[in-house]
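A.B. asks: With the input below, show me the fold.
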Amino acid sequence: KTLREIAAIHPRTRGDLMLVHGIGPSKLEKYGDGLLAVVREAASPAS
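C.D. replies: You can find the predicted model right below:
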């Protein structure tokens, strides 16, 4: 459910990630930057 929600809303900030079901302060601290990097990379046009 959490991954589907991340894929649907395309969070761009740590605050956006906090709105995702299943992401709380500890998961945000542990995985937040990595998740945001993956979302950013997936959203960028292919080169």
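A.B. asks: make it CA atoms for all contacts and neighbour counts henceforth
C.D. replies: Noted.
A.B. asks: Would you mind measuring from T2 to I9?
C.D. replies: Distance of T2 to I9, computed by C-alpha to C-alpha, to the nearest Å: 11 Å.
A.B. asks: Likewise for G32?
C.D. replies: Remark: distance between G32 and I9 (C-alpha to C-alpha) = 15 Å.
A.B. asks: between the two, who's got more neighbours?
C.D. replies: More crowded of G32 and I9, by other C-alpha atoms under 10 Å: G32, with 19 against 13.
A.B. asks: Can you get me a residue count around the residue lying closest to that one once chain neighbours are set aside?
C.D. replies: Taking C-alpha to C-alpha, 6 or more residues apart in numbering, and ignoring the residues beside it in sequence, G32 has R14 as its nearest neighbour in space, at 6.4 Å. The number of residues packed around R14, counting by other C-alpha under 10 Å, is 15.
A.B. asks: Also this sequence, please, to line up against the first:
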Amino acid sequence: MYLRTKRIKRSVGDQGHSAMPALSAAFDHPDDAARYAHERIGNRRDRE
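C.D. replies: Predicted coordinates for the structure are as follows:
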């Protein structure tokens, strides 16, 4: 079987993974940011 070397080169490894940016003071936890976003969206989820 032919080994596809291009796919290996394109795959994301642990070394190439960038870290997530720090959250602002208003959002100490990712859950707080998600809650804020959901409150802002409200009933407009189905519209663009």
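A.B. asks: tm score of chain vs chain?
C.D. replies: Remark: TM-score between the superposed chains equals 0.29 [TM-score structural alignment, normalised by the length of the first structure]; 22 aligned residues with a C-alpha RMSD of 2.7 Å.
A.B. asks: now for the longest helix seen in the first structure, which elements pack on it?
C.D. replies: Once the first structure is assigned using DSSP state H, the helix that runs over the most residues is helix 25-43. For helix 25-43 of the first structure, the packing partners by 3 or more C-alpha pairs under 8 Å, 6 or more residues apart in numbering; DSSP states H and E come out as helix 14-18.
A.B. asks: at 7 Å what do you get?
C.D. replies: Judged by 3 or more C-alpha pairs under 7 Å, 6 or more residues apart in numbering; DSSP states H and E, helix 25-43 of the first structure has no packing partners among the helices and strands.
A.B. asks: and the direction of the helix or strand harbouring R4 of the first structure versus that of helix 25-43, what angle?
C.D. replies: Using DSSP states H and E, R4 of the first structure sits within helix 2-9. With axes from the mean of the first three to the mean of the last three C-alpha atoms, to 10 degrees as the basis, helix 2-9 of the first structure and helix 25-43 are set at 50 degrees to each other.
A.B. asks: List the buried residues of helix 2-9 of the first structure.
C.D. replies: By 16 or more other C-alpha atoms under 10 Å, the buried positions in helix 2-9 of the first structure come out as I6.
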